[in-house]
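Engineer: Quick check, what structure comes out for this input:
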Amino acid sequence: MSAVIPEGWLEQPIGNIADVVAGGTPKAGDPNNFAMSGTAIAWLTPADLSKYNSKSISHGARDLSQEGYDSSSAKLMPKGALLFSSRAPIGYVVIAENPICTNQGFKNFVFTEQVDSTYAFYYLKSIRDLAESLGSGTTFKELSGATAKTIPFRLAPLAEQKVIADKLDELLAQVESTKARLDAIPAILKSFRQSVLAAAVSGKLTEEWRDGKKLNPENDLKCELSLNEGKKRKIEATSSHELVSDNFSTSWPISKFDELYRFIDYRGKTPKKSEYGKRLYTAKNIKMGYLSNEPVEYLSEEDYKSWMTRGFSKMNDIFFVTEGHTMGCVAINTIGSDIALAQRTLTLQPYGNVRTKFHYYFMLTNSFQKLVDLNATGTAAKGIKASKFRGLPLPFPAYEEQTEIVRRVEELFAFADKIEAQVNAAQERVNNLTQSILAKAFKGELTADWRAANPDLISGENSAEALLERIKAERETLATKKKPAKKASIRKKA
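Structural biologist: Down below sits the predicted model:
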């Protein structure tokens, strides 16, 4: 670490200030070695600290039984000990709320009462990157006991430690509160987008705009079907139409997919992928609301010609996933016709005066997605048959109104996207703010005014030098005392 610290502070290897205590694990295959959390000897693993945000901890997911404790190298540490993960990953840190032991994935620090536990907690959080850089290993990095003892520790006078700990508690609580508010915004924006879509496909978004206009959707409904479509399409009865159709504007006709769109799908097994040729888009590329470039796959020119016999997609067609765990994902074709499509994908190509983006937005609504799910079959991999899909209802306002709805939705979505970008930037700043505050704290910047106002609390007997001597004396005294047997110490706890 940088040597820039306030005058009167000391920087020492942590092994000069605290006992470094490793952990242990009894035989995992013997259930008698373990007990329910909170019923026996508290024991912690790094997994217990994954996504754990509190400053202190009392127990992990399970305890050690007396038998398990006695048969392992785990050591019980006192309340206030700093538990520091030394592998998978390096740098989780928490304060022991009560006597506790850990597995071998920790190098723990037991300080004397001359070091404030909260101060040490925040200090160890501030040097996580340094600790990770000191780790070694190939499969995963690990911090050895010998190396852990060399970690530099910044020792401030005890009174200043407590001031720093209190200031960090206050400041970082504000940061967490801000972060929580920012983290809630994406869900609010998602709800906002769904509200916009619901208003769009129900006619409420253009209710005032529509008032007084002479619109005749029936004229646009007269779509000319291609001769290849014929009139023998099988359309099965669908269920739960009311989920969507009850919400359509009463001024709009209700159509169905079969009347407005040509269906292009590909059946059978997709030909073997090639290293080059025509770009292949599969169900994996069709996400909810966009086309993904991953994975990148190709069909050879020869296979492309033999496979793409049912038709080619065009710009602004709708892509839809018909089965599997991504069933219902829908996206607009923004790449053109020079592509190949795989099975489990459906291309909807409009007849006549249809704004595909309007129906694309309809297909993104929660109510339509639920309708698809209710009309799907299967268990492990649900799917909706084309014959069912053809009969699903569609709102059909006049083309002019479709265009206006799309314009308004895109305007509102652009507004939401702008807010989302601002939130993402703010989240990044807030995520960096914690480390910035910690860095300032351990350079003495948060307590500069306090030091100037309280010179007697950082000098003489209250200085860091005097504090270090007391720590050494206390540790020497403890080291000369006879240590009780491991088992007896646990029984005393019980």
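
Engineer: From now on I want contacts and neighbour counts done on CA atoms only, so please keep to that.
Structural biologist: Fine.

Engineer: Could you report the separation of residue 466 from residue 472?
Structural biologist: Between residue 466 and residue 472 the distance is 10 Å, computed by C-alpha to C-alpha, to the nearest Å.

Engineer: Counting by contacts, list what the top helix by length along the chain packs against.
Structural biologist: As assigned by DSSP state H, the longest helix anywhere in the chain is helix 158-202. Contact partners of helix 158-202 among helices and strands, from 3 or more C-alpha pairs under 8 Å, 6 or more residues apart in numbering; DSSP states H and E: helix 117-126, helix 356-363, helix 399-441.

Engineer: and of those, who's closest to residue 22?
Structural biologist: Comparison of those against residue 22 by C-alpha to C-alpha identifies helix 117-126 as nearest, at 16.5 Å.

Engineer: where along the stretch 251-400 of the chain do the strands fall?
Structural biologist: 254-256, 261-265, 278-281, 286-287, 290-291, 297-299, 318-321, 330-332, 340-341, 345-350, 393-395 (DSSP state E, counting those that start in this stretch).

Engineer: Please, which helix or strand holds residue 107?
Structural biologist: Residue 107 belongs to strand 107-111 when elements are defined using DSSP states H and E.

Engineer: What lies in contact with that strand?
Structural biologist: Residues outside strand 107-111 that contact it (C-alpha atoms under 8 Å, 6 or more residues apart in numbering): 17-23, 77-78, 80-86, 117, 143-145, 148.

Engineer: So which of those belong to helices?
Structural biologist: In helices, judged by DSSP H, the following of the contacts of strand 107-111 are found: 117, 145, 148.

Engineer: Residue 96 is in contact with the first one, correct?
Structural biologist: Yep, that's residue 117 we're talking about. No - counting by C-alpha atoms under 8 Å, residue 117 does not reach residue 96; the two are 9.4 Å apart.

Engineer: Mind listing the shared neighbours of the two?
Structural biologist: What both residue 117 and residue 96 touch, as defined by C-alpha under 8 Å, 6+ apart, is the set 80, 81, 82.

Engineer: Contact partners for the last one?
Structural biologist: Spelled out, it's residue 82. Going by C-alpha under 8 Å, 6+ apart, residue 82 touches 93, 94, 95, 96, 108, 109, 110, 117, 120, 121.

Engineer: Reformat these as JSON lines; add neighbour count.
Structural biologist: Shown next, in JSON lines, are those (neighbours: other C-alpha atoms under 10 Å):
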{"residue": "93", "neighbour count": "27"}
{"residue": "94", "neighbour count": "28"}
{"residue": "95", "neighbour count": "22"}
{"residue": "96", "neighbour count": "22"}
{"residue": "108", "neighbour count": "27"}
{"residue": "109", "neighbour count": "24"}
{"residue": "110", "neighbour count": "20"}
{"residue": "117", "neighbour count": "23"}
{"residue": "120", "neighbour count": "24"}
{"residue": "121", "neighbour count": "21"}
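
Engineer: want to put them side by side, so please do this one too:
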Amino acid sequence: MLRIRATHKIYSKKHQYSNEYEIPVLTAGKSFLLGYTNDTENIFTQTPVIIFDDFTTDSKFVDFHFKVKSSAMKILHATKIANIKFVFYFMQTIQYRSDTHKRYWISEYAKLPIPLPPIEVQKAIVEKLENAFAHIDEAVRHLKAVQTNIPRLKSSLLHCAFSGKLTESQNQSHEVQTLKSVVGVEGEFERKEGDTSPFKPPHPLIKTEIPQGWEIKTLGEVCEILDNMRKPINADERGQRLKKAENRYPYYGATGQVGYIDDYLCDFEAILLGEDGAPFLEFMKNKAYIVSGKYWVNNHAHILKTKENIANNKFICHFLNILDYTPYVSGTTRLKLNQSSMKQIKIPLPPLETQNQIVQILESKFAHLEKLAQFVNASLENLQRLKSSLLNQAFKGELIC
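Structural biologist: As a prediction, the model looks like this:
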């Protein structure tokens, strides 16, 4: 049903790839496209084919000219009795454990039976599958666009919050757009008509005007720095201590919980801000987070607690997650935010009552976005299951009468 073509004659000997070149170099593994080459010798043109990774059993359908970069690749042609797409779709239903390092095609895969209807029925099944998959892929594309924009929406909400626009009355000149109007827009949540400029984080020096009644304060002015309460314990020691422990407490690091420990050093709500190992220059990722209850912190995160009647922990935490840290961090391969630089971070600070209002609005909107994210993730999983279900129906003879 399938014929194998040797790959040594179309093997690409060049290791440099460029998007300026035109000839794709393929591997049958998950990466599939390695890049583009200008090596024009012995390009494979007898497509369509299936390329099969002899070690991982990954397979891809290819209907364009190419060269290969893997000696483990098998190039499979269909014989006259088989439709190449029908065989490819059947191969996607095979679940094979390929955790042993060996070649699978000749030893096992080629011997698997396949339910093969007449060639015209194969074509009809392929057509029905591809029509259904086209609709599924379109739905997936839209869902992934929403998925991509959720972090941007959060960032844009924060931008509105710290410019004072989130709490302005509705009769002000600006408008905050709905989710539907924002999906697909490059990172904007609040936009004036005709404005297409990309969203940018607040400048670290807060050069823009602040609303009336707000002040510019440094982090050192509004927070207690409790780094003296940190203590690093390595994973082996924590593991040994937990074997005898009656209780387990969260053990936190630069970007979140990294394990458990048998004791605690803190028992209050605090902001943990990465000292090193945090994604300081990755705008869409968090650098600070709130912790509460009983916990332990290692030396990779600063411990901050807002001063009473001055600031709200969550308000400060939200600001720290939208700040541009470029002027404050040092280092090359592993950026570090030392305590001295951290204290100098400037924050636009409204009255405490306004901070509380902003936090309430943000948390309400973030809750809606979290529900949206859960819906998108569940929908993507359901669509993948639908594809699998359609394939199973196809090869049980249930897809067409």
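
Engineer: what's the TM-score here?
Structural biologist: The TM-score (TM-score structural alignment, normalised by the length of structure 2) is 0.74; 354 aligned residues with a C-alpha RMSD of 3.9 Å.

Engineer: that older thread, between the helices and strands packed on helix 158-202 of structure 1, which one is nearest to residue 259 of structure 1?
Structural biologist: Of all those, helix 356-363 sits nearest to residue 259 of structure 1, with 13.1 Å by C-alpha to C-alpha.

Engineer: Spit out the contact partners of whatever residue of structure 2 lines up with residue 345 of structure 1.
Structural biologist: Counting by TM-score structural alignment, residue 345 of structure 1 corresponds to residue 301 in structure 2. Residue 301 of structure 2 is in contact with 252, 253, 254, 255, 272, 273, 274, 275, 276, counting by C-alpha under 8 Å, 6+ apart.

Engineer: Check those residues against residue 263 of structure 2 and report the nearest one.
Structural biologist: Proximity of those to residue 263 of structure 2 (C-alpha to C-alpha) peaks at residue 252, which lies at 12.6 Å.

Engineer: which of the contacts of residue 82 of structure 1 still touch in structure 2?
Structural biologist: Checking the contacts of residue 82 of structure 1 against structure 2 (both residues aligned by TM-score structural alignment, their matches' C-alpha atoms under 8 Å), the contacts still present are 93, 94, 95, 108, 109, 110, 117, 121.

Engineer: Let me have those in TSV, extended by distance to residue 389 of structure 1.
Structural biologist: Formatted as TSV, these follow (distance: C-alpha to C-alpha, whole Å):
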residue	distance to residue 389 of structure 1
93	54
94	55
95	58
108	61
109	64
110	66
117	63
121	59
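
Engineer: if we take those residues, which one ends up nearest to residue 264 of structure 1?
Structural biologist: Using C-alpha to C-alpha, these come closest to residue 264 of structure 1 at residue 93, 56.4 Å.

Engineer: And the closest one, which helix or strand is it part of?
Structural biologist: Using DSSP H and E, residue 93 of structure 1 falls in strand 90-96.

Engineer: Just to confirm, what residue range of structure 1 does stretch 108-128 of structure 2 align onto?
Structural biologist: Under TM-score structural alignment, stretch 108-128 of structure 2 corresponds to residues 147-167 of structure 1.

Engineer: nope, stretch 144-155 of structure 2 is what I meant
Structural biologist: Using TM-score structural alignment, stretch 144-155 of structure 2 corresponds to residues 183-194 of structure 1.

Engineer: Of the contacts of strand 107-111 of structure 1, select the buried ones using a PyMOL command.
Structural biologist: Entered in PyMOL, the line below selects the buried ones among the contacts of strand 107-111 of structure 1, by 16 or more other C-alpha atoms under 10 Å:
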select buried, resi 17+18+19+20+21+22+23+77+80+81+82+83+84+85+86+117+143+144+145+148
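
Engineer: re earlier: tabulate the helices and strands packed on helix 158-202 of structure 1 in JSON lines, adding columns for distance to residue 38 of structure 1.
Structural biologist: Below are these laid out as JSON lines (distance: least, C-alpha to C-alpha, whole Å):
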{"stretch": "helix 117-126", "distance to residue 38 of structure 1": "23"}
{"stretch": "helix 356-363", "distance to residue 38 of structure 1": "50"}
{"stretch": "helix 399-441", "distance to residue 38 of structure 1": "32"}
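
Engineer: For residue 276 of structure 1, find the nearest of the ones you listed.
Structural biologist: Nearest to residue 276 of structure 1, of all those, is helix 356-363, at 31.1 Å by C-alpha to C-alpha.

Engineer: Mind giving me the packing neighbours of that closest one?
Structural biologist: When contacts are defined as 3+ C-alpha pairs under 8 Å, 6+ apart, helix 356-363 of structure 1 packs onto helix 158-202, strand 330-332, helix 399-441.

Engineer: So which of those is the most surrounded?
Structural biologist: Mean neighbours per residue, mean count of other C-alpha atoms under 10 Å, is largest over these for strand 330-332, with a mean of 25.

Engineer: how about that strand, aligned to which bit of structure 2?
Structural biologist: Matched against structure 2 by TM-score structural alignment, strand 330-332 of structure 1 falls on residues 288-290.

Engineer: mean deviation (superposed) between that stretch and structure 1, please.
Structural biologist: Aligned to structure 1 and superposed, stretch 288-290 of structure 2 gives a mean residue distance of 0.8 Å (mean C-alpha distance after the TM-score superposition for structure 1).
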